[in-house]
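**Student:** quick one: sequence plus predicted model below, questions after.
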Amino acid sequence: MTSAPMNVSDQEHKLSVSHFILMGFPSIPQRQLLYFGLFFVTYTLTLTGNAAITCAVRADRGLHTPMYILLRNFSLLEIRYVTSTVPNMLANFLSTSKFITFVSCFTRFYFFFYFGYDEGFFLCFMAFDRYLAICRPLHYPRIMTQQLGTGLVVFGWSCGFILFLTPFILISQLPYCGPNIINHFVCDPVPLMMLSCVEDTTTQSIYSAFNAFFMIGTLLFILCSYALVILAVVRMPTAAGKCKAFSTCASHLAVVTLFYGSILMMYVGPETGHTVKMQKIITLFYSVITPLCNPLIYSLRNKEMKDALRKIFRTEQGVHKI
């Protein structure tokens, strides 16, 4: 007696992968150890720098203003952003199997993009805050109240969580029958969709549309805000006022350039045309290098932040002496 033919769904169930292999940066073991040391130091410095900004804003009552509260939350976000990818990358440098479960891969993928979306929102809020402070200084206290600041923080932390659910669910529901090798150091959606058994153009289009709408929309809002700020600064009568305003805006714009310059190259289209090596370099830049640079940019170009950090450092020295 011949057995009944297996239907398509049964085949997919039997062939569906339970784990992926993250190739990372293939090289000889000695170089893997070198990479581990380099990125471990980078990760530690990133955590230290952003934690220092967070502590400085919390400890110094003079920094309890909307601008610095947003900056504190942005630094907390950076800590979570790098933690969603770098620890797993470090573990892979010391591993020979490069193994990651299906659930773990998609969980890290979701939180990586969730925090990435939130970064865009917080950069928008910081641009809006600077616009109000410089272009509408008399109305600033009435508009940027504590309630509005709290609302922006809550919105910033929750909106990315909700917004990315749709593309995440669509990509995670694609059939993955093998191969299961991801030539990347993160569970990135483009190589994941390339591993799917079927070419789902609808999912690719929705994913691309979400990214394009979010990135271009937030970037235009930021650029328009700072264009108005620059026009207002140019009209300022005093050189001291111009210098302070330009210094603050230059810091923000530097962070915006670092973040958006790399992700626009990577994610606006479903097929970017970059080589695998270039995709890794671009992803490495905005997921590891940019969070390291942000605390340096904000602290070195901001007098109030430098003063607050010096106070914390002196306090720590006094405690150790005692």
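**Tutor:** Thanks, I have it.
**Student:** when you work out contacts or count neighbours from here on, use the C-alpha atoms and nothing else.
**Tutor:** Noted.
**Student:** centre-most residue in this protein?
**Tutor:** In the chain, the residue lying closest to the centroid (Cα atoms, centre = their mean) is Gly116, at 3.4 Å.
**Student:** against Leu165, how distant is that one?
**Tutor:** Distance, Gly116 to Leu165, by Cα to Cα, to the nearest Å: 13 Å.
**Student:** one more: Leu231?
**Tutor:** 38 Å.
**Student:** give me every residue that touches Ala308.
**Tutor:** Listed by Cα atoms under 8 Å, 6 or more residues apart in numbering, the contact set of Ala308 reads Ala56, Val57, Asp60.
**Student:** now do 10 Å
**Tutor:** Applying Cα atoms under 10 Å, 6 or more residues apart in numbering to Ala308 gives the contacts 52-53, 55-63, 299, 314.
**Student:** top of these by number of neighbours, please.
**Tutor:** Neighbour counts for these peak at Ile53, which has 26 neighbours (criterion: other Cα atoms under 10 Å).
**Student:** shouldn't it be in contact with Leu300?
**Tutor:** No. Between Ile53 and Leu300 there is no contact under Cα atoms under 10 Å: 11.3 Å.
**Student:** between these two, which contacts overlap?
**Tutor:** Applying Cα under 10 Å, 6+ apart, one finds that Ile53 and Leu300 are jointly contacted by Lys306.
**Student:** returning to that earlier point: quick check: neighbours shared by Gly116 and Leu165?
**Tutor:** Tyr110.
**Student:** which residue is the nearest non-sequential neighbour of the residue nearest to the centre of the chain?
**Tutor:** Tyr81 (7.0 Å; Cα to Cα, 6 or more residues apart in numbering).
**Student:** hmm, Phe113 and the one you found touching each other?
**Tutor:** Yes. Taking Cα under 10 Å as the definition, Tyr81 is a contact partner of Phe113 at 8.7 Å.
**Student:** alright, now check it against this:
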Amino acid sequence: MIKDNHTALSDFILLGYSEFPVLQVLLFVVFLFIYVGIILGNGLTIYVTLTDAALDSPMYFFLRNLSFLEICYTSVTLPKMLVNFLAENKTISFTGCAVQMYFLFVLASTECFLLAAMAYDRYVAICHPLRYKLIMSRELSLRLVTGSLTVNMPVHVVQVYLLFTLPFCGSHEINHFFCDLSPLLELACAEIFVNEVYLFAATTVILILPFFLIVASYVKIISAILKMPSAEGRKKVFATCSSHLIMVSLFYGSATIVYLSPRSKETMDINKLLSLFYTILIPMFNPIVYSLRNREVKVCLKKLFDRKV
């Protein structure tokens, strides 16, 4: 049906920063370096948490899945971006654009719920330490991860369907690095009220709800930390949560501005930059933040490198 409704429009053009042709090779090198760093860093996190028995806990099970998600997440957009930096033809097919957007939305939304699951894990570990193993069983951890993915899939089928059944009868140049919702809505030449209502409802459920669950978990965690008699104990407990708080702040801060701020021509370029932040830079920071700020991971990495040496 989507294909039949758009026989006149076979592809889109991803503009990116094509207005600066002298920067294309430099951008290719920088983004290639970032992509390799994302794969190596998150791949190493997955390997260490899988092979070291000391990291066999729900906390590292969630971290392993987050790292795998980051690799998939960036692989949806970055390879095509790298090709476009060097190619004169910066087109993406109509179907390819729809598929790219769908998987981008599903994986980004899954990360929202996965971050909420990690916050709940920290809440149980700090506020109910004696019941931690009983509550955070392997079965519950697996259900939280699979549920984070499956709950988003039908939501974004509707989202993408509503968007790509709109007529795009004007320009087909997308002012972005990849297929995203806001720049595509700007190209539609039909009423987009239904799309905006659905976007608001989906954003509320997928972005705001997990955020409030995270906030509620950390309100309980901070309350428990403040009741601890030992300053050293408070510092140690807070250190276990700081990495997660950093990632939540970076991810939610940039994504909220992009998807909840009013659309205008002035904000399009800002949102284009911010979208790079939460789709590319945060996956690169993930292994750095969790590894360099986590004593157990650093010990396991040191043992791994010692064995290799």
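**Tutor:** Here it is on my side, so go on. None of these values were measured; they are calculated from a predicted model.
**Student:** show me which of the contacts of Ala308 of the first structure is closest to Phe161 of the first structure.
**Tutor:** Taking Cα to Cα as the measure, Phe161 of the first structure lies nearest Ile53 of the contacts of Ala308 of the first structure, at 24.1 Å.
**Student:** what does the closest one correspond to in the second structure?
**Tutor:** Alignment note (TM-score structural alignment): Ile53 of the first structure maps to Thr45 of the second structure.
**Student:** list the contacts for that match?
**Tutor:** Contact analysis of Thr45 of the second structure by Cα under 10 Å, 6+ apart lists 39, 60, 63-68, 286-288, 290-291, 297, 301.
**Student:** cutoff 8 Å now
**Tutor:** Each residue near Thr45 of the second structure by Cα under 8 Å, 6+ apart is listed here: Arg64, Ser67, Pro287, Ser291.
**Student:** try Thr272 of the first structure
**Tutor:** Per Cα under 8 Å, 6+ apart, neighbours of Thr272 of the first structure: Met265, Met266.
**Student:** and the helices in the stretch 201-322 of the first structure?
**Tutor:** Per DSSP state H, counting those that start in this stretch, the stretch 201-322 of the first structure carries helices over the ranges 201-234, 239-267, 276-284, 290-300, 303-321.
**Student:** quick one: the first one aligns where in the second structure?
**Tutor:** The counterpart of helix 201-234 of the first structure in the second structure, using TM-score structural alignment, spans residues 193-226.
**Student:** cool, the fourth one as well?
**Tutor:** Per TM-score structural alignment, the counterpart of helix 290-300 of the first structure in the second structure is residues 282-292.
**Student:** Tyr35 of the second structure matches what in the first structure?
**Tutor:** So, by TM-score structural alignment, Tyr35 of the second structure is matched to Tyr43.
**Student:** isn't that match up against Val86?
**Tutor:** Yes. With contact defined as Cα atoms under 8 Å, Tyr43 of the first structure and Val86 form a contacting pair (7.1 Å).
**Student:** overlap of the contact sets of these two?
**Tutor:** Val288.
**Student:** measure the aligned partner of Pro66 of the first structure in the second structure to Asp121 of the second structure for me?
**Tutor:** In the second structure, the residue matched to Pro66 of the first structure (TM-score structural alignment) is Pro58. Here the criterion is Cα to Cα. By it, Pro58 of the second structure lies 7 Å from Asp121 of the second structure.
**Student:** do the same with Thr91 of the second structure
**Tutor:** Distance from Thr91 of the second structure to Asp121 of the second structure, by Cα to Cα: 43 Å.
**Student:** before we move on, back to that, for the match of Ile53 of the first structure, give its distance to Asn65 of the second structure.
**Tutor:** Distance of Thr45 of the second structure to Asn65 of the second structure, computed by Cα to Cα: 10 Å.
**Student:** now do Gln24 of the second structure
**Tutor:** As for Gln24 of the second structure, its distance to Asn65 of the second structure is 33 Å (criterion: Cα to Cα).
**Student:** between the two, who's got more neighbours?
**Tutor:** Using other Cα under 10 Å, the more surrounded residue of Gln24 of the second structure and Asn65 is Gln24, with 19 against 16.
**Student:** what does that one correspond to in the first structure?
**Tutor:** Correspondence of Gln24 of the second structure to the first structure, assessed by TM-score structural alignment: Gln32.
**Student:** list the residues that contact that match.
**Tutor:** Neighbours of Gln32 of the first structure in contact, by Cα under 8 Å, 6+ apart: Phe25, Pro26, Phe93, Leu94.
**Student:** now do Lys242 of the first structure
**Tutor:** Val233, Val234, Met236.
**Student:** how about 6 Å then?
**Tutor:** By Cα atoms under 6 Å, 6 or more residues apart in numbering, the residues touching Lys242 of the first structure are Val233.
**Student:** what distance do you get for it to Ser172 of the first structure?
**Tutor:** Per Cα to Cα, Lys242 of the first structure is found 50 Å from Ser172 of the first structure.
**Student:** what's the answer for Leu195 of the first structure, then?
**Tutor:** 12 Å.
**Student:** got it, and His13 of the first structure?
**Tutor:** 14 Å.
**Student:** the two: which has the busier surroundings?
**Tutor:** Ser172 (19 against 12).
**Student:** quick check: closest non-adjacent residue to the more buried one.
**Tutor:** With sequence-adjacent residues excluded and distances taken as Cα to Cα, 6+ apart, Ser172 of the first structure is closest to Phe106, at 7.0 Å.
**Student:** tell me the spacing between the counterpart of that neighbour in the second structure and Glu19 of the second structure.
**Tutor:** Aligning on TM-score structural alignment places Phe106 of the first structure opposite Ala98 in the second structure. The gap separating Ala98 of the second structure from Glu19 of the second structure is 25 Å, by Cα to Cα.
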